[in-house]
Each structure stands twice: as C-alpha cells, then as structure tokens.
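# predicted structure and sequence below. I'll ask about it afterward.
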Amino acid sequence: MVRSMTGFGRGVTTTDDYQLTVEVRSVNHRFLEIQTKFPKEWLEIELLAKKLLSQFVIRGKLDVVVNLKINEQSVSNVQINWPLIDAYKNAKEQLENVLPLKEKWSMQEIFSIENAIIYEKKEISIEELKSAMEHALTEAANNLVQMREREGQQLASVLLQYKNDLEEQIHLIRKFSPNAVSKYREKLINRMKEIVDSNLIDERILAEVAIYADRVDISEELDRLESHFQQLTETLNEDTSIGRKLDFLMQECLREINTIGSKNQSSDASFAVVQAKTILEKMREQIQNIE
C-alpha cells in the first residue's frame, strides 16, 4: 500500500490523576528521523517512544510532542509556604512603620500571595508513565499511519494518471520516430542526384540510410520504458516502503527519455519528448513524498 510521508496523529491516556496527550507530525525525509520534546528527566520514556514509532514508520521526519496534565482532584496534601509568608509579614510590618496601615490580614489576602499555598500532588511512577506513554503513542501512531495511507492512495491515483499521460507521449514518439529515416532518405536522394551518377545512387543510399537508421534507432529505449511502466504499476501495489524504488524507476525513465531525445531527429517526436520530460518531473515531485 502506498503511504505518504506527511501526516498527523494524536493519542490520549486518561486516568483519575492525569491526562497524557501525545501528538506526532511527519513530513518527507530520506530516512527515519524522530525528534521529541520531552522533559529531560524522561530519557527512558523518550527511548521507548522512538523505538515504538520505528515499528510503525520506515521513512520520514517525525516531531513528537507530549503534554502531561495533572488533575486538580489528585492533590494529596496542602502545605503553607511559611518562609514566604514570614517574608511577606516582615515586609508589611516595615511598611506599617512608615505608613499608618492598621488593617488586619485576611485569608483572602494570604491566599492571593503567589506560591503561598503549596499543593503536593500524587507522584506518578516511571513505570506508570511508560505504560501511559505506550498506550497514547500507539494510538497516535495508528492515527498517523491511517492518515499517511489515505494521502498515499491519493498519490497513487495521481501517479497512475501521470503514467497514462506519459504512455501517450511514448506512443507518439514511437509513431513519429520512423518518419525521420524516411525524411533522411528523401533528402539524401535529392542531394546525391546532384553530385553522383544515377546508376550508383540506389546502392550508396541504402548503405547510408542503413547507417543512419541504426544510429537513430530508439526501439530498445522505448521497450525499456514500457518495462519501467509495468514495474511502476506493480510497485504501487507492493505492501512495503516503495519510495526509493519508485525514485530509482523515475531516474531510469528519465535516462531513457534523454537518450531518445539525443537520438531523435523528428520534430514531431521532439515535442513529445519534451512533454514526457515534463510529466516525469511532476511524477518525481510526487514520489518525493512517498514512504
């Protein structure tokens, strides 16, 4: 199945104490490159995430972002930040020595002091985090793969249409290329009539035309192109990473087209060669995004 290298996947693990969200974005890349944005103390979990993703994706540049949200209900203890409260009290007393402030402290005033109250939350073990990460990341990876497969099917349809367009141009090249030999023969006859005895024309023309026909013969290149087109269709149905193979096929097709262009002497076929190159370039651009 054809897979694009562009996609997005999201996975969530929710418990009574926290919600772990993982998002994975991918773009095209020659190899598999995984970049993570995890807390530095999550090194073990980061290694687990990269290993798990490599089981789902073969090529592409992946950015992995994780967000851990602790539920307020999971608070296990509340502590007063006495050093901060004492510092605030001393500052207020110093201010009262200068200004006539006699208002008493209110609970609202105390609670409004930033970090005056310390909420101790339940600690999540590394093993629990690893399990939560595996669940969320698996969900995200599956969603990512599904999106890449949907995009891949669209790419396959585009490539098959381009292949049909390319085959039409190759048909025109095959149709018009023999005209070059006929035109060369006619031109040669007219030229030789001017300078050679007519009794010798036929024999010399046959030899010259035979040499020319061999030099401009593109039948082998056309046959190899037909073979490449067949391989392209078969490759699009393979259930593996096919991007590199398709890119190689495009290089081979372009090489054959360039050889045809250098041999071709027909103006009609030349136009078809230019069109074929244009189509091949569009195909190569699409293939750059296939896994």
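Thanks, I have it.
# can we go C-alpha only for contacts and neighbour counts from here?
Will do.
# quick check: longest helix in this protein by residues?
Across the chain, the helix with the greatest residue count (assigned by DSSP state H) is helix 126-195.
# need the contact list for residue 217.
Contact analysis of residue 217 by Cα atoms under 8 Å, 6 or more residues apart in numbering lists residue 263.
# still on that earlier bit, the helix or strand just after the longest helix of the chain to helix 126-195, inter-axis angle?
Next along the chain after helix 126-195, taking DSSP states H and E as the criterion, comes helix 201-215. Following axes from the mean of the first three to the mean of the last three Cα atoms, to 10 degrees, one obtains 170 degrees for the angle between helix 201-215 and helix 126-195.
# which strands and helices sit next to helix 201-215?
Applying 3 or more Cα pairs under 8 Å, 6 or more residues apart in numbering; DSSP states H and E, one finds that helix 201-215 makes contact with helix 126-195.
# which helices and strands does the helix it packs on pack with?
strand 7-14, strand 18-27, helix 43-53, helix 201-215, helix 219-236, helix 267-287.
# run the last query once more with 7 Å
strand 7-14, strand 18-27, helix 201-215, helix 267-287 (3 or more Cα pairs under 7 Å, 6 or more residues apart in numbering; DSSP states H and E).
# here comes the other one, which I'd like you to weigh against the first:
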Amino acid sequence: MTGFGQSELKIPQGFIRVEIKTINHKFFEMVCRLPGPLSEFEDTVRKMVTQEIRRGKISLVLSCPDPSAFMKKLVLNEALAKEIYQKILRLKKILGADPAKTNAGFEAVLLKEVLNYPDVLTKESSSSERVSLSKELEKAVALAVSKLRSSRLQEGKALGRDILNRILEIKKALNVIKKRIPVLEREYRKTLEAKMKEFLPAKMKADFRQTEGGQVPSGGKEDEIYYERLTLEVAMYVKNSDISEEMTRMKSHMDAMKKALKENGEIGRKIDFIAQEMYRESNTMGAKSSDVAIANSVIEIKSAIEKIREQAQNVE
C-alpha cells in the first residue's frame, strides 16, 4: 500500500527530520538514507520499520541541518598517520633528497598533508551522546512510522471496499448462472426431442403428446424406448454440465474472503490464495458449460477475481 509519514524533532544539536513513504510492492524492500555521522543507527531504524511494516517498497530519509554537529570529539588514526608519513619520506628518498635533512617548511607541509589525508583525523560523538542521540532518533522514526501507518490504513479501507465490490459483482454473475441452468436444461431437452423425432416413423411422431416436462410418448413399447433414451440423454447432459458444486465452493470462498477482510494482521497473501482458489473454480465452470450466456458470466467472474488479485498484492 502507498503511504507517507513525516516527523521533525528538536534536539540540542539542531533538529532531526524523518520522511518515510511506501509504494505498492509484492514483497518487503527498504532503502534508508542517513547522513554519514548517523549511519551507525541504520540497523536500529530498519528494525523499527520492519516491526511495523511487512509489505511494500519503503524509502526512509533522515536529514539534519549540520551532520557534523553530532560529532564533537576529534580522533587521530595514529597507524594511518604514521604510514602516510613514512610513505612521504620514502618518496623523498626516491626523488633523490636526503630524508635526514629536512627544514621547518617541509615539516609543516608534510604535517598538513598527513592531517588532510582522509580518515586520519575524524570526529565522533561520545558514548553518552550516542545513547542520547539514539533515543531522540527512535522517537522521530516512531512518530513518522505512526503517521505512515495511519495513511496506509486509510488506503487499506479503500482497497477493502473495492474488493467487497468485486465480490458483489461475482455474486451477481453467479445468480445469472443459477437462473440460466434450468432454462438451459429445458432448451437442451427441446433440441434433443426435435432431433430424435426426425428419425422416428411418421406414426410414432403422432403418438407424442405435450406435457409440462416436454413431449412424452402416448403409449407403445417403441415409444417408451425412445422416451427412455431421451430421458437418459438429458440426464447425462445435466450430469456432465452440472456446476452446482463449483458454485457452492465459490460462495464459500467469497464468505472466507469477506471474513479475512475483517481480520487484523497480514491478510494480503490470504486474500490472494483465496482468489486463486476462486479462479480455479471459475475455470471448471467455464469448461463444463458450452452455453454462451454462462460463458459470458464466467468471464465477468474471472475479470472480478483478477482485479481482486491485483488489489491483494497491495494489501499487507
């Protein structure tokens, strides 16, 4: 889910500003940007965020007006300074100068070059300052994350409403299919009756009488044989095209999904799994029926399920 949170906290060194935002992503991915002097706290910041956020692509930026203000203690890297000093003397010898003969000007330049070399002279904060700074930093991050969660919560509610609307679309399509099934059975019976009568002798055609269930033979053994065959064919058609079990399971999955939307915690993957099961049922329904009206309703169901799966990728 997308969201944004920002906090700003005044501290003795100035202030700390934390900005955190998330965009939709299937998994958890986080990028932290902290000023150099505060980089040692990155693990702490990451841990705080991962405890609250489980999915999404997260970007956290921590800024302050003067990062060097957090580092008051000068530290000399003696080993590095000695190494650089020896290298310079070695270079002087290579160039033909006598290392033993030096003057004040050369020593001053040499000292300046050594001190200006990266990491020879650095600043750091004391242990007590780091503890205090860590606490202030945690407050700022916690406040920003809290605002982010509030922002994501609002989007989560909107996603939930959209999924419920998709479930309603599926329900309507299932109702269309439910009403179509008995009509389809009657249509198939009439079509089959017409085809079978084409092959009946003229006398037997006249022996059929109309009833509410269709045409039935008036009497005679041959008439009964044809009638039994007709009944068997219709029964086989109904059996092979029966999708009542799939519709029942589909409704059960819909109830499970609505229940999941009311739960707390990580429900995104659960919704996605249920949607996959619903898609399998819709595939079976489409494969069993050759009716155009039912096929169109199945397409509507699949379209709604695909939209649910897309939204599920954004739900934590």
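Thanks, I have it. Remember, predicted model here, so these are calculated numbers, not experimental data.
# TM-score of the superposition?
The TM-score (TM-score structural alignment, normalised by the length of the first structure) is 0.77; 243 aligned residues with a Cα RMSD of 2.5 Å.
# just so I know, which of the helices and strands packed on helix 126-195 of the first structure lies nearest residue 160 of the first structure?
helix 267-287 (9.4 Å; Cα to Cα).
# which part of the second structure matches the closest one?
Mapped onto the second structure using TM-score structural alignment, helix 267-287 of the first structure spans residues 292-312.
# now the matching stretch on the first structure. Mean distance?
Averaged over the aligned pairs, stretch 292-312 of the second structure sits 2.0 Å from the first structure after superposition, using mean Cα distance after the TM-score superposition for the first structure.
# now do that stretch: distance to the chain's middle.
20 Å (Cα atoms, centre = their mean, to the nearest Å).
# would you turn the helices and strands packed on helix 126-195 of the first structure into CSV with distance to residue 153 of the first structure and mean neighbour count?
Output for these, formatted as CSV (distance: least, Cα to Cα, whole Å; neighbours: other Cα atoms under 10 Å):
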stretch, distance to residue 153 of the first structure, mean neighbour count
strand 7-14, 13, 20
strand 18-27, 16, 20
helix 201-215, 42, 13
helix 267-287, 12, 18
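# re the thing from before, residues in the second structure matched by the longest helix of the first structure, start to end?
Taking TM-score structural alignment, helix 126-195 of the first structure hits residues 130-199 over in the second structure.
# ok, back up a step: contact partners of the match of helix 267-287 of the first structure?
Contacts of stretch 292-312 of the second structure with the rest of the structure, by Cα atoms under 7 Å, 6 or more residues apart in numbering, involve 159, 163, 166, 169-170, 173, 177, 268-269, 271-272, 275, 279, 282, 286.
# let's see 8 Å
159, 163, 166-167, 169-170, 173-174, 176-177, 180, 268-269, 271-272, 275-276, 278-279, 282, 285-286, 289.
# among those, which ones are buried?
Buried members of the contacts of stretch 292-312 of the second structure, counted by 16 or more other Cα atoms under 10 Å: 159, 163, 166-167, 169-170, 173-174, 177, 268-269, 271-272, 275-276, 278-279, 282, 285-286, 289.
# who's in contact with the closest residue in space to residue 75 of the first structure that isn't next to it in sequence?
Once flanking residues are discounted, residue 75 of the first structure sits nearest to residue 121: 4.3 Å by Cα to Cα, 6 or more residues apart in numbering. Contact analysis of residue 121 of the first structure by Cα under 8 Å, 6+ apart lists 74-77.
# and the residues you listed, which is closest to residue 194 of the first structure?
Closest to residue 194 of the first structure, out of all of those and judged by Cα to Cα, is residue 74, at 104.3 Å.
# list the contacts of the nearest residue to that closest one once chain neighbours are set aside.
Excluding the flanking residues, the one nearest residue 74 of the first structure by Cα to Cα, 6+ apart is residue 17, at 5.0 Å. Residue 17 of the first structure makes contacts with 70-71, 73-74, 122, as judged by Cα under 8 Å, 6+ apart.
# switch those residues over to JSON lines; also include neighbour count, secondary structure and distance to residue 204 of the first structure.
Formatted as JSON lines, these follow (neighbours: other Cα atoms under 10 Å; DSSP: H, G, I helix; E, B strand; the rest coil; distance: Cα to Cα, whole Å):
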{"residue": "70", "neighbour count": "17", "secondary structure": "strand", "distance to residue 204 of the first structure": "93"}
{"residue": "71", "neighbour count": "15", "secondary structure": "coil", "distance to residue 204 of the first structure": "95"}
{"residue": "73", "neighbour count": "11", "secondary structure": "helix", "distance to residue 204 of the first structure": "101"}
{"residue": "74", "neighbour count": "15", "secondary structure": "helix", "distance to residue 204 of the first structure": "100"}
{"residue": "122", "neighbour count": "15", "secondary structure": "coil", "distance to residue 204 of the first structure": "99"}
